[in-house]
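# kindly return the folded structure for what I paste below:
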Amino acid sequence: MYAALNKSGILIYAQNAEEKEHYVCCRCAKPVKLITTKTRKYFRHLNKVNNDINERDIHLVGKEIILDLLRNFSDVKEEYFLPAIQQRPDIFLTDQKIAIEYQCALLKIDSLEERVLGYQQFGIKSIWILGGNYLDDQIHKKHLKFISYSAKLGYYIIMLDSKRKAFTIFHHINFIGPFNRIFFQRQIFQEAELADILNFAPQNYRLNPVLMNQHFIHRLRQKNDRNSQQVKMDFFQNHQITVEDYLNNRYFVPIAPIYFYPAWQMACGQGKKLLRQPLLEFKTKKKPPD
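The predicted model follows:
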């Protein structure tokens, strides 16, 4: 909102407001906070827990942080409309043909694929930075559809905490063990400069194989979903040995985080179906890097 009442009941426009003053909404008389960005000033309601940033503002503030990071680029456009594909990326570097999306709302894989492929058809690279509903200090299954790859970072995902003004790069993401536990390394950049992020060259620590011990065997016995049961039955019919006996004391090496089925199923003949990860190039998925 662009205006609010001060403590004297006088209507004050955001552009003339002072941060130290207290204001209330003109309609509901509830407290509002003055928000100041590089490009504008406005009021917003305080949320129930009085956080500095509510859900609606997370995306706006995050874009401002990214724009500030790119301030030395002359070709930066905000909400630039691309008529050929009817898409409007959050930020677009026109000279380099790079679209940057700050994704805060949950997004279905079909929509992600459509948007990424739309960019790719016109030679536009898209970079997706996660926040809002995706913000976390861990990597979970819901994040994997946004995974990218580079020789320097391995498989990676970038997140931005708008409240803390902190970027987190989750890099060298792998699946480890028989059940595809997600392993990652991470680096947090608090109010960093672009050069700090671009020059980040982490060491890739070598991961040891994981032994299929009795703890994992017990977990495997508890797997009673339809697909697991089918794999178990097919394997026994073909080899006259249970998957538990076959996999006992077997070592599982780390694998790329691109597979739909867990490693134990693939070790027992299940096909190597790939996750839908449109930001990965086909050649990367076809032959994952070591």
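
# alpha carbons only for contacts and neighbour counts from here, please
Fine.

# from residue 202, how far out is the residue nearest the centre of the chain?
Central residue of the chain (Cα atoms, centre = their mean): residue 130, 4.0 Å from the mean position. According to Cα to Cα, to the nearest Å, residue 130 and residue 202 sit 21 Å apart.

# now the closest residue to residue 251 other than its chain neighbours: how far from residue 244?
In this structure, residue 251 finds its nearest non-sequential neighbour in residue 211, 4.5 Å apart by Cα to Cα, 6 or more residues apart in numbering. Between residue 211 and residue 244 the distance is 13 Å, computed by Cα to Cα.

# that older thread, what residues are up against the residue nearest to the centre of the chain?
Taking Cα atoms under 8 Å, 6 or more residues apart in numbering, we find residue 130 in contact with 102, 103, 104, 158, 159, 160.

# and what of residue 210?
Going by Cα under 8 Å, 6+ apart, residue 210 touches 176, 177, 178, 251, 252, 253.

# identify the farthest-apart pair in these.
The largest separation in the contacts of residue 210, counting by Cα to Cα, is between 176 and 251 at 10.5 Å.

# more neighbours, those two?
residue 176 (23 against 15; other Cα atoms under 10 Å).

# could you point out the helix or strand that follows the host helix or strand of residue 119?
Using DSSP states H and E, residue 119 sits in helix 109-121. Once the chain leaves helix 109-121, the next helix or strand it forms, by DSSP H and E, is strand 125-130.

# got the angle between that following strand and helix 109-121?
150 degrees (axes from the mean of the first three to the mean of the last three Cα atoms, to 10 degrees).

# mind listing what's buried along the helix or strand that strand 125-130 is followed by?
Next helix or strand after strand 125-130 toward the C-terminus (DSSP H and E): strand 148-150. For strand 148-150, the neighbour count (16 or more other Cα atoms under 10 Å) marks 148, 149 as buried.

# here's the other one to compare against:
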Amino acid sequence: MLVISQEKMPFFKHISFIKGTGEKEEHQHSKQLLCASLVANGLKAEMEVPLADQQLRADVLVYPNLAFEVQCAPLSEREFKHRHFLYEKIGIKDVWIVGKRHHLKKKLKKSQKIFLKYSKTWDWYYLEVDASKETICLKYQIRLEPLIDNIVCKRKTFSLSEDGIKELFAFRPDSTIKIKINSQKQRNYLIRQLRQKTSFGRKVAASMYELSITIDDLPAEIFNHVRLPKEELTINKFFNHRSNK
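Sure, this is the predicted structure:
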């Protein structure tokens, strides 16, 4: 499909992704749209560029030192760290955008934590591509609930196009992070865990027994303090602090 840009040279992009196709098609279409959008903004971008003596192949490389990885298939933490290390070694910043398999839902999974990144502008953020809708979703200022890995964040969606990519790069959110947590809901969650004697509930009960305290003795911040994405549970932090005294 020929795309006429008002500011740049005309360029071609592939026609729309067919909903219901597999991860390979999702991956390919996402790369094509991303590369075309970058080129339309006047950047020198190319797909499938071999790097690091053929040890890496960047999905989309923006010359000279920016690479985009579009991850639609499963990826182990070990493989992620290996590829990230190689990018660092050759002085290229790697930006990861995930497909539907890795989209954030209510709870942050261990397999998703590797794609979380931090920047001064967006705070903790996560980038998701939707090839069928031809969009990129930025989830930013990400936090977790005090007692469970439920996600609290802001989000903004951009079209995977010349204008959308330009808006994404220029996006500057309000730096003030205002997150309200229902502390009573958190307390009720802990009470249920204790009553149902779940694995988590038993661990909490054992720790409270060792400290000779009840749930009423727990400080309020355990139930109302939102956590950074890689910060431990507030109640575990409290127990560890008390144990080390």
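
# TM-score for this pair?
The TM-score (TM-score structural alignment, normalised by the length of structure 2) is 0.78; 223 aligned residues with a Cα RMSD of 2.9 Å.

# which of the contacts of residue 130 of structure 1 fall within strands?
Members of these lying in strands (criterion: DSSP state E): 102, 103, 158, 159, 160.

# any figure for the gap between the counterpart of the third one in structure 2 and residue 112 of structure 2?
I take that to be residue 158 of structure 1. The equivalent of residue 158 of structure 1 in structure 2 is residue 127 (alignment by TM-score structural alignment). Residue 127 of structure 2 sits 11 Å away from residue 112 of structure 2, going by Cα to Cα.

# then residue 2 of structure 2?
Residue 2 of structure 2 is 36 Å from residue 112 of structure 2, by Cα to Cα.

# quick one: which of the two has more around it?
Using other Cα under 10 Å, the more surrounded residue of residue 2 of structure 2 and residue 112 is residue 112, with 18 against 10.

# now do the contacts for the alignment partner in structure 1 of that one.
Under the alignment (TM-score structural alignment), residue 112 of structure 2 maps onto residue 143 of structure 1. Residue 143 of structure 1 makes contact with 134, 157, according to Cα under 8 Å, 6+ apart.

# quick one: residue 143 of structure 1 from residue 264 of structure 1, how far?
Counting by Cα to Cα, the gap from residue 143 of structure 1 to residue 264 of structure 1 is 22 Å.

# quick check: the closest residue to residue 131 of structure 1 other than its chain neighbours vs residue 132 of structure 1, distance?
What sits nearest to residue 131 of structure 1 in space, not counting adjacent residues and going by Cα to Cα, 6+ apart, is residue 104, at 4.7 Å. Going from residue 104 of structure 1 to residue 132 of structure 1 by Cα to Cα gives 4 Å.

# any common contacting residues for those two?
Counting by Cα under 8 Å, 6+ apart, the shared contacts of residue 104 of structure 1 and residue 132 are 58, 59.

# can you give me the strands for structure 2?
2-3, 11-12, 45-51, 56-62, 66-71, 93-98, 117-119, 123-130, 135-144, 151-159.

# mind giving me the packing neighbours of the longest one?
Same thing as strand 135-144 of structure 2. strand 123-130, strand 151-159 (3 or more Cα pairs under 8 Å, 6 or more residues apart in numbering; DSSP states H and E).

# average offset of it relative to structure 1?
Between strand 135-144 of structure 2 and the corresponding residues of structure 1, superposition yields a mean separation of 0.5 Å, by mean Cα distance after the TM-score superposition for structure 1.

# please apply the same query to the third one.
Between strand 45-51 of structure 2 and its aligned stretch in structure 1, the superposed structures give an average distance of 1.3 Å (mean Cα distance after the TM-score superposition for structure 1).

# thought residue 234 of structure 2 was touching residue 220?
No - using Cα atoms under 8 Å, residue 234 of structure 2 is not in contact with residue 220; the gap is 10.5 Å.

# quick one, which of those two is more surrounded?
In terms of neighbours (other Cα under 10 Å), residue 234 is the more surrounded of residue 234 of structure 2 and residue 220; the figures are 20 against 12.

# residue in structure 1 matching that one?
Using TM-score structural alignment, the partner of residue 234 of structure 2 in structure 1 is residue 263.

# what's the spacing between that match and residue 210 of structure 1?
Look at residue 263 of structure 1 and residue 210 of structure 1: by Cα to Cα, they are 11 Å apart.

# shared neighbours of those two, anything?
Residues touching both residue 263 of structure 1 and residue 210 (Cα under 8 Å, 6+ apart) are 177, 178, 252.

# if we can go back for a sec, shared neighbours, residue 176 and residue 251 of structure 1?
209, 210.

# and the contacts of residue 130 of structure 1 as CSV, adding distance to residue 223 of structure 1 and neighbour count?
Listed next are those as CSV, based on distance: Cα to Cα, whole Å; neighbours: other Cα atoms under 10 Å:
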residue, distance to residue 223 of structure 1, neighbour count
102, 37, 23
103, 34, 21
104, 34, 20
158, 33, 22
159, 33, 23
160, 36, 29
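
# what's the closest of these to residue 185 of structure 1?
Closest approach to residue 185 of structure 1 among the contacts of residue 130 of structure 1 (Cα to Cα): residue 158, at 11.9 Å.

# and for the residue nearest to the closest one when sequence neighbours are not counted, the neighbour number?
Nearest residue to residue 158 of structure 1, sequence neighbours excluded (Cα to Cα, 6+ apart): residue 169, at 4.7 Å. Residues near residue 169 of structure 1, counting by other Cα under 10 Å, number 21.

# many thanks, we can stop here.
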